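# Generate coordinates for the sequence data below:
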Amino acid sequence: MSPEPTTPLISVDELAVRLQDPGPVVLADVRWTLGGPPGQPEYEAGHLPGAHWVDLEHELSGPVTGAGGRHPLPAADVLAAALSRIGVRTEVTVVVYDAATSLAAARLWWLLVDAGHPDVRVLDGGFAAWQRAGHPVETGPDRGAPAGDFVPRPGQLGRVDATGLADLLGSGTPVVDVRAAERFTGATEPYDPVAGHIPGAVNRPSPQNQTPEGRFRPAAEIAERFAGLDEPVLYCGSGITAAHTLLALRSAGLDGRIYPGSWSDWVSDASRPVATGPA
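So this is what the prediction gives:
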């Protein structure tokens, strides 16, 4: 079994060297854009050699039912089937990536770590960084892989649901909203029926954890952004970006918990309180 990595990130040059080693690595391409278009055509137009396509909407999310938000967590058997399909094994490193920002890749990273996989890395800068570095690219459909033997056991990482978060409000536990500032204040809300934020939350937009090229900022800078927010509960619109911020925290040696349903789940019950304006 591979030892738990000291950082969840891997650079393109480090990965290029790793792929020259005869030891196996599972590469998962999770390119995705909120609202579409689907990322599979991008994958087929060019991806890391040997990488397997993973569909965030259908394999890494469950059906929208009202509760659970816009991207509910997938059923355990759906996740298990997806991981088996791409050949995930317990003793094999899994490297996940997306187009550039690691936003979608963070979803699979979180699901894998939460399910108990010991060695999951995210390609810092994604496919764009791989291309800029001049590393080889493969085209065409997914070539498939021998079925993996990893059995996911979700629930290994800290998380809270709406009831648990409501109980925490006012307790001193930091709650961090990682959406854009205009969504936090309630000035605009393009996706959900109610604008605003959870009362008592502070705003730390997730994109500010990265450079314009999609690389995560140094650990010291991320730690400074979250100074005084010890092991916060993280939420976003539907849970995807919250995982991205947890990835940033882990890259800086920090930790937190995710509210997977996030804002879209919180506002599905009109009895839950909503705040607007600055924190």
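
# use CA for all of it now, contacts and neighbours both
OK.

# just the strands in the stretch 51-200 of the chain please.
52-53, 93-97, 120-123, 175-177 (DSSP state E, counting those that start in this stretch).

# will you turn these into CSV that also has mean neighbour count?
Shown next, in CSV, are the strands of the stretch 51-200 of the chain (neighbours: other CA atoms under 10 Å):
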stretch, mean neighbour count
strand 52-53, 22
strand 93-97, 25
strand 120-123, 26
strand 175-177, 27
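
# Now render the ones you listed as JSON lines, adding distance to Pro273.
Shown next, in JSON lines, are the strands of the stretch 51-200 of the chain (distance: least, CA to CA, whole Å):
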{"stretch": "strand 52-53", "distance to Pro273": "40"}
{"stretch": "strand 93-97", "distance to Pro273": "36"}
{"stretch": "strand 120-123", "distance to Pro273": "36"}
{"stretch": "strand 175-177", "distance to Pro273": "14"}
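
# Minimum distance to Ser268: which of those strands has it?
strand 175-177 (17.1 Å; CA to CA).

# Show me the one of the strands of the stretch 51-200 of the chain that comes nearest Val194.
strand 175-177 (14.9 Å).

# I would like the residues contacting stretch 238-245, please.
69-72, 102-104, 106-107, 110, 178-179, 206, 209, 234-236, 258-265 (CA atoms under 8 Å, 6 or more residues apart in numbering).

# Of those, which belong to helices?
Counting by DSSP state H, the contacts of stretch 238-245 place Leu103, Ala104, Ala106, Arg107, Trp110, Ser262, Trp263, Ser264, Asp265 in helices.

# is it true that the third one touches Leu249?
To tie it back to what came earlier, the one meant is Ala106. No - taking contacts as CA atoms under 8 Å, Ala106 lies outside contact range of Leu249: 11.9 Å.

# Tell me which of the two has more neighbours.
Ala106 (28 against 22; other CA atoms under 10 Å).

# So that one versus Gly23, what's the distance?
24 Å (CA to CA, to the nearest Å).

# for Cys236, same thing?
From Cys236 to Gly23 the distance is 37 Å (CA to CA).

# What is the burial count for Thr65?
So Thr65, with other CA under 10 Å, has 10 neighbours.

# Repeat that for Gln20.
By other CA under 10 Å, 9 other residues sit near Gln20.

# compare with the first, here's sequence two:
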Amino acid sequence: MNAIITAPELASDLAGPNPPVLLDVRWQLGGPNLRDEYEKAHIPGAVFVDLDSELAGPAGAAGRHPLPDLDVFGSAMRAAGVSADRDVVVYDGGQGWAAARAWWLLGYSGHPSVRVLDGGFAAWNGPVSSERPAPEPGSFAPAPGARPLLDADGAAALARTGVLLDARAGERYRGEVEPIDPVGGHIPGAVSAPTTENVETDGRFLPAAELADRFKSLGAGATSEVGVYCGSGVSGAHEVLALAVAGIPAALYVGSWSEWSRDGSRPVAVGPDPQ
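Below is the predicted model:
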């Protein structure tokens, strides 16, 4: 199944006999969640999910958005109506990062059929609602491990033996600026691959063939061992999604730079060269 779905395709599925569960994961980096925006208008039937409290654990030594407690995550998914035998579609405001985090986490936890609305809520031109739905509780039980996951040691090793992509902005990779984490730079051996270059100006993904060509130029192909990290495992999930659209499987280092840079024993590279 394709990892993304267009707005017309979603409208068709919602009108069909087995509509997907809809999750609204609108979110802003460094700010409060966007539940207020959800309350004003959302795709009918969508349930709001809070990235910071339901798709991530508390910030700390493991990073700013570590994996959530599985009981918390599973409970939130069941309350939203998620079951393993029913399709799920996730959307955010349009950037796609938060929706990709939900897509990755559900897939990592064993859900077989999750897609992201390409272009997010901004791409939706169908009806909207301000009513909060009351879905029948789902039965989804997270079973982690269905998608590859990297820890810090694994990311360091992959940067030497495979392809480790850094999804952050180029200036953060090079260490020229670091607005969030303790130090700028990148994991030695990682290749700069800003996730913003995977999408059009409206937030929709580039065509699969163009994405495949982009990643091939960075050394990442369908037969490569590929991993991704970012600042805290959110935009990195979006890059893993872009790789999936291109037909390239990839592991995610969830702790990402926010974990790596907190450990003074970890080496840091600066400048445009991977090493």
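
# of Cys236 and Gly23 of the first structure, who's got more company?
Cys236 (29 against 9).

# how about the helices in the stretch 1-150 of the second structure?
For the stretch 1-150 of the second structure, the helices defined by DSSP state H, counting those that start in this stretch cover 7-14, 35-40, 51-54, 70-79, 97-108.

# now do the stretch 151-275 of the second structure
Secondary structure of the stretch 151-275 of the second structure (DSSP H, counting those that start in this stretch): helices at 152-161, 170-173, 208-217, 235-245, 256-260.

# Trace Arg12 of the first structure over to the second structure, please.
Careful, residue 12 of the first structure is Val; it's not Arg. Matched by TM-score structural alignment, Val12 of the first structure corresponds to Ala7 in the second structure.

# swap in Tyr97 of the first structure?
Match for Tyr97 of the first structure (TM-score structural alignment): Tyr91.

# for Arg183 of the first structure, same thing?
So, by TM-score structural alignment, Arg183 of the first structure is matched to Arg172.

# so Ala76 of the second structure sits right up against Glu54, yeah?
Yes - the criterion here is CA under 8 Å, and Ala76 of the second structure meets it with Glu54 at 6.6 Å.

# Burial check on the residue in the second structure that Thr241 of the first structure lines up against, number of neighbours?
Mapped onto the second structure by TM-score structural alignment, Thr241 of the first structure lines up with Ser235. Counted by other CA under 10 Å, the residues lying close to Ser235 of the second structure total 26.

# Distance-wise, check Ser235 of the second structure relative to Ser12 of the second structure.
On the measure of CA to CA, Ser235 of the second structure and Ser12 of the second structure end up 29 Å apart.

# Tell me how far the aligned partner of Ala166 of the first structure in the second structure lies from Arg172 of the second structure.
By TM-score structural alignment, Ala166 of the first structure lines up with Ala156 in the second structure. To Arg172 of the second structure, Ala156 of the second structure is 18 Å away according to CA to CA.

# Check whether the match of Arg183 of the first structure really touches Val183, as I assumed.
No - judged on CA under 8 Å, Arg172 of the second structure makes no contact with Val183 at a distance of 9.4 Å.

# what about the two, which has more around it?
Higher neighbour count among Arg172 of the second structure and Val183: Arg172, with 25 against 18, using other CA under 10 Å.

# so what's the residue nearest the centre of the first structure closest to, chain neighbours aside?
Geometric centre of the first structure, nearest residue: Ala106, 2.3 Å, by CA atoms, centre = their mean. Of all residues not flanking Ala106 of the first structure in the chain, His244 sits nearest, at 5.1 Å (CA to CA, 6 or more residues apart in numbering).

# returning to that earlier point: and the match of Val12 of the first structure, what is it in contact with?
Leu117, Asp118, Ala123, Trp124, Asn125.

# and with 7 Å instead?
Leu117, Ala123, Trp124 (CA atoms under 7 Å, 6 or more residues apart in numbering).

# Could you find the closest non-adjacent residue to Val194 of the first structure?
Val267 (6.5 Å).

# so what corresponds to the one you found in the second structure?
With TM-score structural alignment as the criterion, Val267 of the first structure lines up with Ser261 in the second structure.

# Same check on Glu221 of the first structure?
Glu221 of the first structure maps onto Glu210 in the second structure, by TM-score structural alignment.

# gap between its match and Cys230 of the second structure?
In terms of CA to CA, Glu210 of the second structure sits 22 Å off from Cys230 of the second structure.

# and what of Ala80 of the second structure?
The gap separating Ala80 of the second structure from Cys230 of the second structure is 28 Å, by CA to CA.

# what do you get for Phe121 of the second structure?
On the measure of CA to CA, Phe121 of the second structure and Cys230 of the second structure end up 24 Å apart.

# now do Ser113 of the second structure
The value you get for Ser113 of the second structure to Cys230 of the second structure, if CA to CA is used, is 25 Å.

# same question, Thr195 of the second structure
Between Thr195 of the second structure and Cys230 of the second structure the computed distance is 9 Å (CA to CA).

# between those two, what contacts are shared?
Common neighbours of Thr195 of the second structure and Cys230 (CA under 7 Å, 6+ apart) are Ala167, Arg168.

# thinking again about what came up before, could you count how many residues lie near the match of Glu221 of the first structure?
By the criterion of other CA under 10 Å, Glu210 of the second structure has 13 neighbours.

# how near is it to Glu197 of the second structure?
Applying CA to CA, the value for Glu210 of the second structure to Glu197 of the second structure is 11 Å.

# How about Arg26 of the second structure?
21 Å.

# Same drill for these two, tell me which one is more crowded.
For the pair Arg26 of the second structure and Glu197, the greater number of neighbours falls to Arg26 (27 against 16), based on other CA under 10 Å.

# which one is the aligned residue in the first structure for the more buried one nearest to, not counting chain neighbours?
Taking TM-score structural alignment, Arg26 of the second structure has Arg31 as its aligned residue in the first structure. Here the nearest residue to Arg31 of the first structure in space, its sequence neighbours aside, is Asp98; by CA to CA, 6+ apart that works out to 4.3 Å.

# Contacts only, for the one you found.
Asp29, Val30, Arg31, Ala104, Ala105, Gly126, Phe127.

# can you redo the residues you listed as a markdown table with distance to Gly50 of the first structure?
Below are the contacts of Asp98 of the first structure laid out as a markdown table (distance: CA to CA, whole Å):
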| residue | distance to Gly50 of the first structure |
| --- | --- |
| Asp29 | 10 |
| Val30 | 14 |
| Arg31 | 15 |
| Ala104 | 19 |
| Ala105 | 17 |
| Gly126 | 15 |
| Phe127 | 13 |
